[in-house]
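In: Have a look at this fold, sequence not included:
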């Protein structure tokens, strides 16, 4: 949060720097162009849209282990056996398990540049994915109908998640979940989290749902066709095909029903959409584009907000919604509801949740974004986001930890600064704001 004294001081410093801004503008043509690439900061979640092929910057490494992997494994074995894991189960799971250097490298690197949200959505809602999803919706129609009836989650959303998480089951990961989690529990940045996931993975093996050689997934331990971590599997995986095993690896029915069960437990509202693209009236107060501003749809309508598509009919104007501007006021606007937030619990990224909503609509012929994305804008890189947070803090605001993650505190600090400048207060960090802050001593 900002304080009024800091805000007044910042305003004086910002506007007294106008001559310096002119000089910087004149000199900028001689400067070396900045690297291209980075990510949209997203209003409802802090996760960025990573482009793995681009360069990455190291993040702080975990403390060096104080014991050998063998000693750590033996101590963990004693704990696992005390928790009810059979010695034979542990022996099968850890047969020839060693530290995986690739997992350590993945855990300790963080991309410097991320993809803008419009590039992410172009890929996520590609014609190829849409066509394949439509075909699979027809192929699995009876199973999806039964899942809908039991859990109340619409089939198009389930198939969209299936497509996003594993390309409809074709890319579920090929790393041993036990080895990956053991590596992260021994030497990762979040050892307790990995430790808990590893114990849960052993309990899954103990239950007999899957054999160790088939328990494959990502370097972080996400598993199966819809990429559950082990504790999520324990709470929400179901045996929908009735074969006695909760098999999210090889049973599409189990994977999709488990996802529906998870969304249902996360607050999914049957018959309610995820949200809609909207157009905003002239003179709209962009400070209302905040996830903490939840208003009934009827109130948004009274403010002049209107759906972009005729098929987005507001039938219950008492439902709560928040306004999202994922690329700032220059880009598309979306009203999002409780089901959008349920998707965020699955993957805490606004870009991901938008992709799921739009892809699900595209299967039925909708889902086109009408407003133009600001494709000429270069979003901030990770180091630039960190610099912005540091400069906001130096100016008397509280953006939270300078970690490059644009969360609620950073958005509030950005919005307060924009208000001091008389700019549209959309809370969206960009180069214009960073350059203005760079003028300050």
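Out: Yep, that arrived. Predicted model only: the values in this text are computed from it and were never measured.

In: rest of the way, CA atoms for contacts and neighbours
Out: Fine.

In: ok, now which ones touch the residue nearest the centre of the chain?
Out: Taking CA atoms, centre = their mean, the centroid of the chain lies closest to residue 349, which sits 2.1 Å from it. Taking CA atoms under 8 Å, 6 or more residues apart in numbering, we find residue 349 in contact with 42, 44, 45, 46, 47, 48.

In: Which pair of the residues you listed spans the longest distance?
Out: Farthest pair in those (CA to CA) is 44 and 48. Separation: 11.3 Å.

In: picking up where we left off before, ok, so what distance separates the residue nearest to the centre of the chain from residue 113?
Out: 16 Å (CA to CA, to the nearest Å).

In: quick revisit: can you redo the contacts of residue 349 as CSV with neighbour count?
Out: CSV is the format used below for those (neighbours: other CA atoms under 10 Å):
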residue, neighbour count
42, 26
44, 26
45, 20
46, 16
47, 20
48, 26
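
In: try it against this one:
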């Protein structure tokens, strides 16, 4: 859905795409209730925004939006400066993977998840039977996206998307989302006053962006409407399962399994593009925490989101499916681990380097610039610690004779500064 939701959090918690959950940015964003801001807006912005709406109207009509739908939805909109401020500042906020997981799979979120599953078990069981996505996984996404429906967002989505579409930074993207939001209204799935969500336009119990809603939302209740906004979460939960099924969810396969690495493990093998069967990994000494071979759930890679001193995971194809909801490793591990805990599993056994702190936005930029200048090209200077930067870190670590675990830490940045 990140497409579904501005699916929006590697190694750092909020190192995520800017669009949210199912769609461009759903987010392992901490759930919060957002209301329309009251920030002061200069007359120029307000006037320009109203002119933009007038200019947008014929484009919308050419895309099949009726005059009645457009005028009813766009009447009375106001430029919201607070939304633009949030859009500009979101990349500044970072967390370590362990800090994120402390919240994502807290005792309270686990207990609330078990309660939500028990309350809606009949519905979730039917959804699982229809789409082949485990009810614990759907429940975990619900828990991370809206705290099981308690924080679905209070921002008027049409107003938010119009403000973002008027802004120059990602105008084309948000204009497309706005058109899809208008199509949702035109189809009768909801009304403008009920179309509430996040400041970035993510909506409902599981935070779908309008484009993802259009493609993947389903009417599971059979009432003729795909209602992801109301108190009944059925359509939202089924839509989430339909989304994951569309992208290839394999029933019965875990997202990942925690593993222990042997002494002397070749950390260059811990990369996403190196796949082996659990038996092949076991031959190299990679076993579950009890010392057993991981069951054969298919080809898998080894992921070390906290570096050589953090927990390690053997991840399967379903990990990549969850990335379609939100691309950040922290979010995927959060959903996966929360689903495991809701299902009765215990906590992660491996330790984390808790003395480390997350790199700031400026430090991540500096890290990429210094790596590239030193001959270890990250290919992008974007503050995102993704595969390109991780590989550059590995090459630098190899050259320095240190463990090539790809972990972008403050110590690594200090080593680069000392060159």
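Out: Sure thing, it's come through. Quantities reported herein were computed from a predicted structural model and do not represent experimental measurements.

In: before we move on, back to that, mind checking what the residue nearest to the centre of structure 1 lines up with in structure 2?
Out: Matched to structure 2 by TM-score structural alignment, residue 349 of structure 1 sits across from residue 328.

In: ok, and the closest non-adjacent residue to that match?
Out: Distance criterion CA to CA, 6 or more residues apart in numbering; nearest residue to residue 328 of structure 2, sequence neighbours excluded, is residue 9 at 4.1 Å.

In: cool, and residue 201 of structure 2?
Out: Residue 201 of structure 2 sits nearest to residue 157 (CA to CA, 6+ apart), 5.1 Å away.

In: What does residue 414 of structure 1 correspond to in structure 2?
Out: Checking TM-score structural alignment: residue 414 of structure 1 goes with residue 393.

In: Just give me the match in structure 1 for residue 358 of structure 2.
Out: Across the alignment, which pairs residues by TM-score structural alignment, residue 358 of structure 2 is matched by residue 379 of structure 1.

In: repeat for residue 285 of structure 2
Out: Residue 285 of structure 2 maps onto residue 304 in structure 1, by TM-score structural alignment.

In: right, and that match touches residue 285 too?
Out: No - using CA atoms under 8 Å, residue 304 of structure 1 makes no contact with residue 285, being 11.0 Å away.

In: distance of the counterpart of residue 338 of structure 2 in structure 1 from residue 157 of structure 1?
Out: Alignment note (TM-score structural alignment): residue 338 of structure 2 maps to residue 359 of structure 1. Distance of residue 359 of structure 1 to residue 157 of structure 1, given as CA to CA: 8 Å.

In: Compare neighbour counts for those two and give me the winner.
Out: Per other CA atoms under 10 Å, whichever of residue 359 of structure 1 and residue 157 has more neighbours is residue 359, with 30 against 21.

In: element containing that one?
Out: helix 350-363 (DSSP states H and E).

In: One more: residue 412 of structure 1?
Out: Going by DSSP H and E, residue 412 of structure 1 is in helix 408-421.

In: Go ahead and name everything in contact with that helix.
Out: 1-2, 7-8, 10-11, 14, 43, 287, 389, 392, 397-400, 424-429, 433.

In: In contact with the residue nearest to residue 328 of structure 2, which residues?
Out: 15, 16, 17, 27, 28, 29, 326, 327, 328, 329, 330, 331.

In: ok so, going back, which neighbours do residue 359 and residue 157 of structure 1 share?
Out: By CA under 8 Å, 6+ apart, no residue touches both residue 359 of structure 1 and residue 157.

In: hey, where'd the helices end up in the stretch 201-350 of structure 2?
Out: 210-216, 234-246, 278-283, 317-323, 329-342 (DSSP state H, counting those that start in this stretch).

In: before we move on, the earlier item: tell me the spacing between the match of residue 285 of structure 2 and residue 220 of structure 1.
Out: Separation of residue 304 of structure 1 from residue 220 of structure 1 (CA to CA): 45 Å.

In: of the two, who's got more company?
Out: residue 220 (19 against 12).

In: per the alignment, that one corresponds to what in structure 2?
Out: Under the alignment (TM-score structural alignment), residue 220 of structure 1 pairs with residue 200 in structure 2.

In: what residues are up against the counterpart of residue 239 of structure 2 in structure 1?
Out: With TM-score structural alignment as the criterion, residue 239 of structure 2 lines up with residue 258 in structure 1. Shown in contact with residue 258 of structure 1 (CA under 8 Å, 6+ apart): 236, 237, 238, 248.

In: Still touching in structure 2? Go through those.
Out: Retained contacts for the contacts of residue 258 of structure 1 in structure 2, judged by both residues aligned by TM-score structural alignment, their matches' CA atoms under 8 Å, are 236, 237, 238.

In: For residue 405 of structure 1, state which of the residues you listed is nearest.
Out: residue 236 (29.0 Å).

In: what's the neighbour count on the residue mapped onto residue 285 of structure 1 from structure 2?
Out: In structure 2, the residue paired with residue 285 of structure 1 is residue 266, using TM-score structural alignment. Per other CA under 10 Å, the neighbour tally for residue 266 of structure 2 reads 13.

In: What of the one 10 residues further on?
Out: Residues near residue 276 of structure 2, counting by other CA under 10 Å, number 15.

In: Show me what it lines up with in structure 1.
Out: Match for residue 276 of structure 2 (TM-score structural alignment): residue 295.

In: ok, that match touching residue 322?
Out: Yes - at 6.6 Å, residue 295 of structure 1 and residue 322 qualify as touching, with contact defined as CA under 8 Å.

In: No further questions, thank you.
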